[in-house]
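1. coords please:
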Amino acid sequence: MNNHRRRLRAGHSAGLALVLSAALVATGCATSAAERPESQAATVSASGESQEPSASSPSPEAPGSPEATPSVPSPGSIPVQPADQGQQEPTPEPAQLLYPGIDADIPVEPRGVAEDGQMDIPDDAAQAAWYEYGKAPADQVGTTVISAHAGSQETPVGPLYALKDSRPGEEVTVLDEAGVAHHYEVTQVEQLGKDGLDFAPYFERTGKHRLVLITCGGQWIDERGSYADNIIVVAEPLD
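-> Presented below is the predicted three-dimensional model:
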């Protein structure tokens, strides 16, 4: 992969500190009208207990930003601020996601934020996006976020369509561009309504390292041309 696409990581180095809007990812998944699964349980923790998602929606803290935003930016308006350039070694980018538990094998490419304020995700559901302003598996801190559409015109049923069927304890592997395999264990499976969903906790650049997978699911909304919910899977390193 072109070294120009690699990021130098020193805080926000060689990237942009992006303030996440409530719309980031929240409306970024659509699929064919023929694929409309029933709603799944709200949250499945590692203990197997079902939990209801919180109805509150606090203002999100910007991923990697030391301060919380004063208010939730409207869709399509994501403030940016310059980042300091660093001299750190580039960290290999994720290249492939393997999730045998849902029979998913999907290539991954780096993406940022689209013009409409949502996470930029490939149109084809057969391709996943890694949030390039976040962390990569080899960083060993913060969150690696990978997202893909549940389905698309090219691929009506994408590899992550079955993400809703994930179960705690299953293994997920991310191969990076250097050929190194990073192994994770699923610890939490959530189905959360897109409206008012705070994504900031899933895009943290500090703290314990983890992998977050995101796609869409739940009830199909014809007028939106999308699902009502996001399916979010959290996994922790096995290495």
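
2. C-alpha only now, for contacts and for neighbours.
-> OK.

3. Now do the strands in this protein.
-> All strands of the chain, identified by DSSP state E, fall at 17-18, 43-44, 50-51, 80-81, 94-99, 104-111, 128-131, 143-147, 171-176, 181-193, 210-221, 226-237.

4. For these, give me TSV that also has distance to G158.
-> Converted to TSV, the strands of the chain look like this (distance: least, CA to CA, whole Å):
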stretch	distance to G158
strand 17-18	28
strand 43-44	22
strand 50-51	26
strand 80-81	32
strand 94-99	13
strand 104-111	9
strand 128-131	10
strand 143-147	11
strand 171-176	17
strand 181-193	18
strand 210-221	10
strand 226-237	14
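
5. which stretch among those comes nearest P159?
-> The closest of the strands of the chain to P159 is strand 104-111. By CA to CA, the value is 4.8 Å.

6. Quick one: list the elements packing against the closest one.
-> If you count contacts as 3 or more CA pairs under 8 Å, 6 or more residues apart in numbering; DSSP states H and E, strand 104-111 packs onto strand 94-99, strand 128-131.

7. In CSV: those strands, plus distance to D84 and mean neighbour count.
-> Below are the helices and strands packed on strand 104-111 laid out as CSV (distance: least, CA to CA, whole Å; neighbours: other CA atoms under 10 Å):
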stretch, distance to D84, mean neighbour count
strand 94-99, 23, 22
strand 128-131, 19, 26
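
8. closest to E185 out of the ones you listed?
-> E185 lies closest to strand 94-99 among those, at 10.2 Å (CA to CA).

9. what angle do that closest one and strand 210-221 make?
-> Counting by axes from the mean of the first three to the mean of the last three CA atoms, to 10 degrees, strand 94-99 lies at 70 degrees to strand 210-221.

10. run this one through as well so I can compare:
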Amino acid sequence: MVLVVSLVALVAVPIFWYGREAGEQPASVPEPAQTVPTRSTATPPTTPSATAPSVKTRAADLPTVAAEAQPLELIVGKAQLRMPVVPTGVAADGQMELPPNPARIGWYRFGPGPASTTGSVVLGGHLDSREYGVGPLARLSRTRPGDPIELRLSDGRTLQYRTEAVRDVDKQTLALAVVFDRSGLRRLQIVTCGGEYLPDRGGYQENLVVTAVPVE
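-> Next comes the predicted model:
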């Protein structure tokens, strides 16, 4: 799966997306996102489910990654989802880099870190893949507002979040600037692919976006 995103200003907005419910996939940053439809089986499509965001910027324009605690594991109890988090950046083709294995989720390391006092920590991953099959994010759609989410960090801490919104967004209308916000209130944004899978139209047509706020 791959996320499709147009990075208008990587320094201001990160780059990638995922899907939704029972099938998920990544989305793009500055443009629309995609979501994954609720599906119960693990029959992966014959082509990638999502695409990464395209970024028009130079490596020198990327912000410096702060030397702080990094996310190691995402835990969403209601979705029976527990998966390792790996730092990701920008791929050679300008899209947001995503872990190839849908059993892992990427943290956009050029955006705010979990210890930041402002902005959105963005996690994104593939819903499925031809090589590995369907991943844990296929269960992310089970999440509902109010559900707890945990993010375990490299310094031993575990940050607690409360789900604020679960949305399926057409990838042509996804507000990437909002998802990858660097200066607003602290948020956790989890994105994957969703919606109907149409091979002749580029794969999944939506993104599943789960937004959570810190529990003080």
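
11. quick one: TM-score?
-> Once superposed, the chains reach a TM-score of 0.74 (TM-score structural alignment, normalised by the length of structure 2), with 182 aligned residues with a CA RMSD of 2.9 Å.

12. To F203 of structure 1, which of the strands of structure 1 lies closest?
-> Ranking those by proximity to F203 of structure 1 (CA to CA) places strand 143-147 first, at 5.8 Å.

13. what angle sits between the closest one and strand 171-176?
-> 90 degrees.

14. whereabouts in structure 2 does strand 143-147 of structure 1 align?
-> Strand 143-147 of structure 1 lines up with residues 120-124 of structure 2 when matched by TM-score structural alignment.

15. for stretch 109-126 of structure 1, same thing?
-> Counting by TM-score structural alignment, stretch 109-126 of structure 1 corresponds to 86-103 in structure 2.

16. how many other residues sit next to the residue lying closest to D128 of structure 2 once chain neighbours are set aside?
-> Among residues not flanking D128 of structure 2 along the chain, V134 sits closest, at 4.1 Å (CA to CA, 6 or more residues apart in numbering). Here the count is done by other CA atoms under 10 Å, and V134 of structure 2 has 24 residues near it.

17. so T43 of structure 2 makes contact with E131?
-> No. With contacts counted by CA atoms under 8 Å, T43 of structure 2 stays clear of E131, the gap being 11.6 Å.

18. Which residues are in contact with I78 of structure 1?
-> When contacts are counted by CA atoms under 8 Å, 6 or more residues apart in numbering, I78 of structure 1 touches L18, V19, L20, S21, G117.

19. Distance check, it against P201 of structure 1.
-> According to CA to CA, to the nearest Å, I78 of structure 1 stands 17 Å off from P201 of structure 1.

20. ok, and what's touching the match of strand 143-147 of structure 1?
-> So stretch 120-124 of structure 2 is contacted by 16-18, 25-27, 98, 105-108, 111-114, 179-182, 184-192 (CA under 8 Å, 6+ apart).

21. For ChimeraX, write a command that selects the buried ones of the residues you listed.
-> The buried residues among these can be selected in ChimeraX (16 or more other CA atoms under 10 Å) with this line:
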select :16,17,18,25,26,27,98,105,106,107,108,111,112,113,114,179,180,181,182,186,187,188,189,190,191,192
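
22. that older thread, closest to C29 of structure 1 out of the strands of structure 1?
-> Across the strands of structure 1, C29 of structure 1 has its closest neighbour in strand 210-221 (5.4 Å, CA to CA).

23. Quick one: work out the angle between that closest one and strand 181-193.
-> Put simply, strand 210-221 of structure 1 runs at 40 degrees to strand 181-193, going by the same axes, to 10 degrees.

24. Show me what strand 210-221 of structure 1 is packed against.
-> strand 143-147, strand 181-193, strand 226-237.

25. what range in structure 2 does that strand sit on?
-> With TM-score structural alignment as the criterion, strand 210-221 of structure 1 aligns to 187-198.

26. Then stretch 173-181 of structure 1?
-> With TM-score structural alignment as the criterion, stretch 173-181 of structure 1 aligns to 150-158.

27. List the buried residues for that stretch?
-> So, applying 16+ other CA under 10 Å, buried residues of stretch 150-158 of structure 2: E150, L151, R152, L153, T158.

28. out of everything not next to it in sequence, what's closest to the third one?
-> Using CA to CA, 6+ apart and skipping the chain neighbours, the partner closest in space to R152 of structure 2 is T158 (4.3 Å).

29. Give me the distance between the one you found and A69 of structure 2.
-> According to CA to CA, T158 of structure 2 and A69 of structure 2 sit 11 Å apart.

30. and if you look at C193 of structure 2?
-> From C193 of structure 2 over to A69 of structure 2 (counting by CA to CA), the distance is 28 Å.
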